[in-house]
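> Predicted coordinates and the sequence they were generated for:
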Amino acid sequence: MTNTIKVQRAIKNITQEELAKSIGVSRQTINAMESGKYVPSTVLALKIAKYFGKKVEAIFELEIDD
């Protein structure tokens, strides 16, 4: 799964720490998602999308191997 969290943060000019506090996770969780080491739960993905005012599909993309 890929995501645009880092890009969305840059657009809003916020740090990983600020995003983490806003959605109730640690900065390390945001870092792990941005680096592709952690796939968020559905609830967390929805919180992130809501925070940025986007649809989940605008933030996260599922990569399927054919």
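On my side now, so go ahead.

> When you work out contacts or count neighbours from here on, use the C-alpha atoms and nothing else.
Fine.

> I'd like the distance from the longest helix anywhere in the chain to the chain centre, please.
If you go by DSSP state H, the chain has its longest helix at helix 42-52. Mean-position distance between helix 42-52 and its chain equals 7 Å (Cα atoms, centre = their mean, to the nearest Å).

> So which elements touch it?
Under the contact definition 3 or more Cα pairs under 8 Å, 6 or more residues apart in numbering; DSSP states H and E, helix 42-52 sits against helix 16-23, helix 56-59.

> Tabulate the ones you listed (JSON lines), appending mean neighbour count and distance to residue 37.
Shown next, in JSON lines, are the helices and strands packed on helix 42-52 (neighbours: other Cα atoms under 10 Å; distance: least, Cα to Cα, whole Å):
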{"stretch": "helix 16-23", "mean neighbour count": "15", "distance to residue 37": "15"}
{"stretch": "helix 56-59", "mean neighbour count": "16", "distance to residue 37": "16"}
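
> putting a second one here so we can go through both:
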Amino acid sequence: MATLASYRENRGMPIASPHSKDKALTAFGAGIRRARKEREVSQEELALKCGIDRSYMGSIERGEQNTGLLHIARIAKALDMKISELMIVSKL
């Protein structure tokens, strides 16, 4: 479990999930990136629309985070997609 000390040592960057780089996470992240680029939205703009820190969004796109349902819902909404569409684009 991440502690405040380890967060500080990591210079405020999100701490990778123990599931980091799992095939499902990398596929989901790639799907988000694909959908975002198709809509010509920057990572920073998407993060802002979702209320998610830009560095955390980057770690989601790289498959380093096992993000929760509320973030998934916010990402889908910001991309003007249904959650199910985002999963299909992610090939999950």
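Yep, that arrived. As the structure is a computational prediction, the values presented were derived from the model and not from experiment.

> so the longest helix of the first structure aligns onto which residues of the second structure?
The aligned range for helix 42-52 of the first structure in the second structure is 69-79, by TM-score structural alignment.

> Identify each buried residue in the matching stretch, please.
Using 16 or more other Cα atoms under 10 Å as the test for burial, stretch 69-79 of the second structure gives 72, 73, 74, 75, 76, 78, 79.

> residues making contact with the longest helix of the first structure?
8, 22, 23, 55, 56, 58, 59, 60 (Cα atoms under 8 Å, 6 or more residues apart in numbering).

> want to try CSV for those residues, with distance to residue 32 of the first structure as columns?
Converted to CSV, the contacts of helix 42-52 of the first structure look like this (distance: Cα to Cα, whole Å):
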residue, distance to residue 32 of the first structure
8, 16
22, 17
23, 15
55, 21
56, 18
58, 19
59, 15
60, 14
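
> and residue 65 of the second structure, how many neighbours?
Neighbour count for residue 65 of the second structure, taken as other Cα atoms under 10 Å: 24.

> quick one: it and residue 24 touch, right?
No. Taking Cα atoms under 8 Å as the definition, residue 65 of the second structure is not a contact partner of residue 24, at 10.7 Å.

> Where does the residue positioned nearest the centre of the second structure sit, in terms of helix or strand?
For the second structure, the residue whose C-alpha lies nearest the mean C-alpha position (Cα atoms, centre = their mean) is residue 60; its distance is 2.8 Å. Using DSSP states H and E, residue 60 of the second structure sits in helix 54-61.
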